[in-house]
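Visitor: No letters, just coordinates:
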């Protein structure tokens, strides 16, 4: 047990330490700027290593098995409409928990001098993710080819981007990116794979993946629509 713990922490450190060393070397020798509080820096890196290790283990033992189990048992509802509604609620609520989205929304509200309320943006993105996850469930249950859904979504986003105000377009596409966070991705992907694995004639490699892509493109559409409505 202890050996596995040490091994896991060392493997996590292997990912974080090289990045930290690169930044330190770049600042000291290229930017020629001294490092501030060395002790705080080392302590912060150590906390990052431990925190990332604990988070990964939390996903491994908690969120991912739970999402997969729920997905595998969804057919017991015997009601496709309820499954779609459940997927929407899950996508919506997990997005509200994304820290990256909250940070992005606060930055936008500050730069726009309050023109766009950060709660509007957060709920617009959450709405988009909910729609995207719901479309993913529809794709899995009805075995719809992925391209038949994603191509119209991309075309719709391109059309809306043409009509949306210039200063909302970049925000919309960045909003789609922040949905691929540590809460949304593992839970919703496990849900999709769990559902696709129990549906007869469904290949989890074909139907189970792609849901995160849908959850990334639909928020772009909803934020572009928000920009058109409020003329940010």
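Guide: Noted; the coordinates are in hand. Quantities reported herein were computed from a predicted structural model and do not represent experimental measurements.

Visitor: Please make it C-alpha for all contacts and neighbour counts, starting now.
Guide: OK.

Visitor: Would you point out which residue is most central in this structure?
Guide: Nearest to the mean C-alpha position of the chain, by Cα atoms, centre = their mean, lies residue 180 at 2.0 Å.

Visitor: quick one, what contacts it?
Guide: 212, 216 (Cα atoms under 8 Å, 6 or more residues apart in numbering).

Visitor: From residue 79, how far out is the residue lying closest to residue 131 once chain neighbours are set aside?
Guide: In this structure, residue 131 finds its nearest non-sequential neighbour in residue 88, 5.9 Å apart by Cα to Cα, 6 or more residues apart in numbering. Residue 88 sits 15 Å away from residue 79, taking Cα to Cα, to the nearest Å as the criterion.

Visitor: quick one: which of the two has more around it?
Guide: Legend: neighbour count by other Cα atoms under 10 Å for residue 88 and residue 79, higher for residue 88 (23 against 10).

Visitor: ranges for the helices of this protein?
Guide: With DSSP state H as the criterion, the chain has helices at 2-25, 38-58, 64-73, 80-96, 99-111, 118-142, 146-163, 166-178, 184-198, 204-207, 211-230.

Visitor: hmm, who's touching the third one?
Guide: It stands for helix 64-73. Residues contacting helix 64-73 (Cα under 8 Å, 6+ apart): 186-198.

Visitor: Most neighbours among the residues you listed, please name it.
Guide: Within the contacts of helix 64-73, most neighbours by other Cα under 10 Å means residue 191, with 30 neighbours.

Visitor: Presented hereafter is structure B, for comparison with structure A:
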């Protein structure tokens, strides 16, 4: 019960400032009463949705992700760990609402030139590959700075050969993967793996998981741009 109260309080503190600010703007701009009512209904629905979602994350996603992350290393098979993490990363990214919103908007803006389904698959593949790479880093003990350096060198290199329209799309794709589905699950998965395989602080070993995961979609969309170009 205490956890539920904490989540409700956290959501209210997050939603209330923007609600007050937008309400004041609507009053100053003399927005119609119907539009204001629609806004308030939206605020109520968002608040309820966030509360239910965060409850689901705490009750389901986080424990399951950490349990899977703890169980996989005990198999002793590196290929099974990487394939399992890749599949989980792909499925979770496909289900992430941020990715679907981005793909829908780009499909509309581009007039279908960048199909929604293609972008979702591309972003999800990029995220899944880099989630697997991030877990492999924890297992092998590769310094994260080298992965970031090599990855961003690839980003700049591909950006030079990609049509300009794909560059902002790729950056937005990286941001879209830091959504409510991928972040909690992958963090829990990484912490579970780190707690079993690494003798140091699991939180330190899991540091940078989301940063690496967000580079994958950026690179994937840039490669898609090279192919389209």
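Guide: Received it, and whenever you're ready, just let me know what you need. Quick caveat: nothing in here was measured; it's all calculated off a predicted structure.

Visitor: tm score of chain vs chain?
Guide: After superposition, the two chains reach a TM-score (TM-score structural alignment, normalised by the length of the second structure) of 0.93; 229 aligned residues with a Cα RMSD of 1.8 Å.

Visitor: Residue 97 of the second structure maps to what in the first structure?
Guide: Counting by TM-score structural alignment, residue 97 of the second structure corresponds to residue 99 in the first structure.

Visitor: and what of residue 65 of the second structure?
Guide: Alignment note (TM-score structural alignment): residue 65 of the second structure maps to residue 67 of the first structure.

Visitor: hang on, the earlier thing: give the equivalent position in the second structure for the residue nearest to residue 131 of the first structure.
Guide: Aligned by TM-score structural alignment, residue 88 of the first structure pairs with residue 86 of the second structure.

Visitor: which residues does that match contact?
Guide: With Cα under 8 Å, 6+ apart, residue 86 of the second structure has these contacts: 128, 129, 131, 132.

Visitor: how close does it get to residue 95 of the second structure?
Guide: Computed as Cα to Cα, the residue 86 of the second structure to residue 95 of the second structure distance reads 14 Å.

Visitor: One more: residue 183 of the second structure?
Guide: For residue 183 of the second structure, the distance to residue 95 of the second structure - Cα to Cα - is 12 Å.

Visitor: go on, residue 184 of the second structure?
Guide: Residue 184 of the second structure sits 13 Å away from residue 95 of the second structure, going by Cα to Cα.

Visitor: hang on, the earlier thing: of residue 183 and residue 95 of the second structure, which one has the most company?
Guide: Set side by side, residue 183 of the second structure and residue 95 show more neighbours around residue 183, with 19 against 15, by other Cα under 10 Å.

Visitor: and residue 115 of the second structure, how many neighbours?
Guide: Residue 115 of the second structure: 15 surrounding residues under other Cα under 10 Å.

Visitor: Mean deviation, stretch 83-90 of the second structure versus the first structure?
Guide: Comparison of stretch 83-90 of the second structure with the first structure after fitting gives an average deviation of 0.7 Å (mean Cα distance after the TM-score superposition for the first structure).

Visitor: Now do the same for residue 113 of the second structure: its match in the first structure.
Guide: Aligned partner of residue 113 of the second structure by TM-score structural alignment: residue 115.

Visitor: How many residues are close by that match?
Guide: For residue 115 of the first structure, the count of nearby residues is 13 (other Cα under 10 Å).

Visitor: Repeat that for residue 133 of the first structure.
Guide: Neighbour count for residue 133 of the first structure, taken as other Cα under 10 Å: 32.

Visitor: how far away is it from residue 166 of the first structure?
Guide: Between residue 133 of the first structure and residue 166 of the first structure the distance, using Cα to Cα, works out to 28 Å.

Visitor: just residue 140 of the first structure next, same as before
Guide: Plainly put, residue 140 of the first structure is 35 Å away from residue 166 of the first structure if you go by Cα to Cα.

Visitor: Over to residue 114 of the first structure?
Guide: Per Cα to Cα, residue 114 of the first structure is found 18 Å from residue 166 of the first structure.

Visitor: I figured residue 153 of the first structure was touching residue 218, is that so?
Guide: Yes - if you go by Cα atoms under 8 Å, residue 153 of the first structure and residue 218 touch, sitting 7.2 Å apart.

Visitor: When the two are compared, which one has more neighbours?
Guide: The residue with more neighbours, out of residue 153 of the first structure and residue 218, is residue 218; 30 against 18, by other Cα under 10 Å.

Visitor: Could you find the counterpart of that one in the second structure?
Guide: In the second structure, residue 218 of the first structure lands on residue 216 (TM-score structural alignment).

Visitor: Quick one: residues contacting that match.
Guide: 123, 125, 126, 127, 128, 129, 130, 174.

Visitor: so which of these is the most crowded?
Guide: Greatest neighbour count in the contacts of residue 216 of the second structure, by other Cα under 10 Å, goes to residue 127: 32 neighbours.

Visitor: how close does the residue of the first structure most remote from its centre get to residue 20 of the first structure?
Guide: Outermost residue of the first structure with respect to the C-alpha centroid, by Cα atoms, centre = their mean, is residue 32; its distance is 36.4 Å. Distance, residue 32 of the first structure to residue 20 of the first structure, by Cα to Cα: 16 Å.

Visitor: Next, work out how far apart the residue farthest from the centre of the first structure and residue 24 of the first structure are.
Guide: Residue 32 of the first structure sits 10 Å away from residue 24 of the first structure, going by Cα to Cα.

Visitor: ok, now residue 159 of the first structure?
Guide: Distance from residue 159 of the first structure to residue 24 of the first structure, counting by Cα to Cα: 44 Å.

Visitor: go on, residue 98 of the first structure?
Guide: 29 Å.

Visitor: and the two? which has more neighbours close in?
Guide: Of the pair residue 98 of the first structure and residue 24, residue 98 is the one with more neighbours under other Cα under 10 Å, namely 19 against 16.

Visitor: Distance check, the more buried one against residue 106 of the first structure.
Guide: Distance of residue 98 of the first structure to residue 106 of the first structure, computed by Cα to Cα: 13 Å.

Visitor: got it, and residue 113 of the first structure?
Guide: Distance from residue 113 of the first structure to residue 106 of the first structure, by Cα to Cα: 11 Å.

Visitor: which ones are touching residue 129 of the second structure?
Guide: Counted by Cα under 8 Å, 6+ apart, residue 129 of the second structure has contacts 86, 89, 216.
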